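> Everything below, folded, please.
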Amino acid sequence: MEFRDLKTQYQKYKNEIDLAVQEVMQSASFIGGKHVNELEQQLAEYVGVKHCITCANGTDALSLVLMAWGVKEGDAVFVPDFTFFSTGEVVSFNGATPVFVDVDETTFNIDTEKLEKAIQKTLAEGKLTPRIVIPVDLFGLPANYKKVERIAKQYNLLVLEDGAQGFGGNIDGKMACSFGNAATTSFFPAKPLGCYGDGGAIFTNDDELAQLLKSIKVHGKGNNKYDNVRIGVNSRLDTMQAAILQIKLRAFIEHELKDVNKAYQRYNQKLNGIVETPIIPDGYYSSFAQYTIKLQSKEQRDGLQAKLKENGIPSMIYYIKPMHKQEAFSNLVFDDNEYEVTNKLCNTVLSLPMHPYIKEENIEAVCNVIQDFLK
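Down below sits the predicted model:
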């Protein structure tokens, strides 16, 4: 059984993907070109924004926006404590200070009440200047942008949506990666829309920001790549990945997003009353980068993971350590008591096999092991 079955996906679209790759090989256009331009247009149209700027990976996407916004030492950037390392990493990489905020126990996304308290605390301390909040669409579920954007407006903060796991989700029809002042996503192979390597993208309606990002991502270019008007980086989505993503985007829109939500519903039906299953609030739609359950304790969680492994069933723990406990941030001071929910989640969550191609019998097998273990 595959945790995220990329092999079956490839076999289904093998002919189209192989032809797309061969076209790139035959054209010898490996950087830029029509595939990248077409993909950016298709992605922008799907998300519902004016601009999509592709880049080398999801981490770069976040970092590029922070660079464009002039984030610097002394700035505070608010980040959920329960997420992948890169969301906080890019803040420190660009010289600012990440301020970690506990998450909601039900949605796993940033707790908006605690976000406002963290902003107020930072202002009261007077050591850092609040600049940005980076909500994460964890496991495919968009964050509570209605409240996040209200708080950001009140305190004059920019909002950068980290949609690395959220691409395809929506809130009342408004697509993930269309919230905030800018948004990013990742095309890492295991993401809802993944390529066959690394890749990322930035989404925005801000014309000026879009132009600046296009410059920064190619060595700070001006009229051309040999006219360098600012210090930038080298972060481009290669043409091969763009060609592959065009095929996979069509599949994602046509059936994959619907199929992964059908799998979510089947899991929930079979696990109802047995274990704590994901809850999707009214009006929200998840792209289910992960299907994550909660156990009663670390011992129970670890025991279940071992039992699943005995039965040939893969599972993953996202995440084993809170952001505020990562050694890379050991120079920062945090009160562990402010992260009660994240500390608990790191000891009790377990993600099960989840993808658009998972079979009914696979879900049945996973659920039977869980039921037998917990009875």
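
> Only C-alpha atoms from now on, for both contacts and neighbour counts.
Will do.

> So what's the gap between the one helix or strand residue 46 maps to and the chain middle?
Using DSSP states H and E, residue 46 sits in helix 34-47. Relative to its parent chain, helix 34-47 has a centroid offset of 19 Å by CA atoms, centre = their mean, to the nearest Å.

> mind listing what's buried in it?
35, 36, 39, 40, 41, 42, 43, 44, 47 (16 or more other CA atoms under 10 Å).

> Relative to residue 142, which of those residues is nearest.
Closest approach to residue 142 among the buried residues of helix 34-47 (CA to CA): residue 47, at 13.1 Å.

> and that closest one, what is it in contact with?
175, 176, 177, 178 (CA atoms under 8 Å, 6 or more residues apart in numbering).

> compare with the first, here's sequence two:
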Amino acid sequence: MQFRDIKAQYQTYKDEIDSVIQEVLLNADFIGGKQVGELEAQLAEYVGVKHCISCANGTEAMTLVMMAWGIKEGDAVFVPDFTFFSTGEIVSFRGATPVFVDVDRETFNLDPVKLEKAIQKTIAEGKLIPRVIIPVDLFGLPANYPEIEKIAEKYKLLILEDGAQGFGGNINGKRACSFGHAATTSFFPAKPLGCYGDGGAVFTNDDDLVHLLKSLKVHGKGDDKYDNVRIGVNSRLDTIQAAILKVKLKAFIEHELEDVNKVYRYYNERLSGVVDIPVIPDGFYSSFAQYTIKLKNKEQRDGLQAKLKEQGIPSMIYYSKPLHKQGAFANLEFDKNDFEVANELSDVVLSLPMHPYLRDEDVNTVCDVIKRYMVRNFV
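Take a look at the predicted model:
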């Protein structure tokens, strides 16, 4: 059993994927080929924004936006404490200060009430200038943008949606990567829409931002690549990955997103009342980058993971250490008591095998192991 079965996906679309790769090889148009522009147009249309700008990976997508917005030393950027390291890393990379905010226990996402308190505290301290909020669409579920956008408008802050895990999710039909002033996603292979290497993209309706991003991603180019008008980076999505993503995007839209939600519903049927299952609020739709349950404590969680491993069932812990405990952020000042939920989640979460090609019998196998473990050890 695979945690996220990329091999099954490839076997299903092998002919189409092999064909588009061969086309790129025959044309030898490896950088900036027509497939890149075609993919960007298709992604923008699907998400529902004017522009999509592809780049080398999801981390650089966020970095490019930070560069374009002029985020710098003395600025405060508000980041959920329970997420992957890169969301905070890109803030420090610009010399700004990440301000970690605790999350909602049910959704795993940024808690709007705690966000506003963190903003007010930062303003009262007067050491940093609040500039940006980076909500994360964790495990495929969009963050609470209706509330976060109200807070951002109240305090005149920019919103950068980190949709690395959220592509395909929506809130009342408005798709992930269309929220805030800009949004980013990752095409890392295990993501809901993944390529066969690294890749990322920025989504926005801001024409001026697009102009800057297109320059920054190619060494700060002006009229051409030998006219450099600003300091930039080298961050491009190569043509082979774009061609692969075009095939995968079609499959994602046609059936994969719905199929992964069928798996979610079947898991919930089997595990309801056994463990703490994922909560999807009314009006929200998740792309389920991960299916994450919660146990009672670390001992119970670690014991279950060991039992699953004994049976050849893979599982993952996202994330064993919240951002405020990462050594790279040891220089920052904070009150550890502000992260009660993130601290707990790091001890109790466990992600189970989850992908559009997961069979019902595989779900049954996973759930049977979990049920036997819980009955024998905790009833």
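
> Tell me how the two chains score on TM-score.
In this superposition the chains share a TM-score of 1.00, using TM-score structural alignment, normalised by the length of the first structure; 375 aligned residues with a CA RMSD of 0.3 Å.

> For the helix holding residue 46 of the first structure, give me the average deviation versus the second structure.
Aligned to the second structure and superposed, helix 34-47 of the first structure gives a mean residue distance of 0.2 Å (mean CA distance after the TM-score superposition for the first structure).

> Contacts for the next helix or strand after that helix next, please.
Downstream of helix 34-47 of the first structure, the next assigned helix or strand under DSSP H and E is strand 51-55. For strand 51-55 of the first structure, the external contacting residues (CA under 8 Å, 6+ apart) are 36, 40-41, 43-44, 61, 199-207, 210, 213-214, 217, 235-237.

> can you count the residues close to the nearest residue to residue 277 of the first structure once chain neighbours are set aside?
Leaving aside its chain neighbours, residue 277 of the first structure sits nearest to residue 293 (4.9 Å; criterion: CA to CA, 6 or more residues apart in numbering). Residues near residue 293 of the first structure, counting by other CA atoms under 10 Å, number 19.

> aligned partner of residue 293 of the first structure in the second structure?
Residue pairing (TM-score structural alignment): residue 293 of the first structure is matched to residue 293 of the second structure.

> Which residues lie in contact with its match in this structure?
By CA under 8 Å, 6+ apart, the neighbours of residue 293 of the second structure are 275, 276, 277, 278, 349, 350, 351, 352.

> Which members of the residues you listed are positioned in strands?
349, 350, 351, 352 (DSSP state E).

> Where do the strands of the stretch 251-379 of the second structure begin and end?
284-285, 291-294, 349-352 (DSSP state E, counting those that start in this stretch).

> what's the longest helix in the second structure?
Taking DSSP state H as the criterion, the second structure has its longest helix at helix 360-378.

> circling back: I'd like the strands of the stretch 251-379 of the second structure written out as a markdown table, with distance to residue 264 of the second structure added.
Compiled in a markdown table, the strands of the stretch 251-379 of the second structure are given as follows (distance: least, CA to CA, whole Å):
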| stretch | distance to residue 264 of the second structure |
| --- | --- |
| strand 284-285 | 11 |
| strand 291-294 | 7 |
| strand 349-352 | 11 |
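
> For residue 301 of the second structure, find the nearest of the ones you listed.
The nearest among these, by CA to CA, is strand 349-352 at 6.9 Å.

> got the contact list for residue 178 of the first structure?
Counting by CA under 8 Å, 6+ apart, residue 178 of the first structure has contacts 47, 48, 49, 203, 204.

> End to end on stretch 122-141 of the second structure, go ahead and measure it.
Stretch 122-141 of the second structure stretches 28 Å from its first residue to its last (CA to CA, to the nearest Å).

> How far away from the center of its chain is it?
For stretch 122-141 of the second structure, the distance to the chain centre is 16 Å (CA atoms, centre = their mean).

> swap in stretch 233-251 of the first structure?
17 Å.

> likewise stretch 106-121 of the first structure?
With CA atoms, centre = their mean, you get 18 Å for stretch 106-121 of the first structure.

> Surely residue 263 of the first structure is in contact with residue 358?
Yes. Look at residue 263 of the first structure against residue 358 with CA atoms under 8 Å: they come within range, at 7.3 Å.
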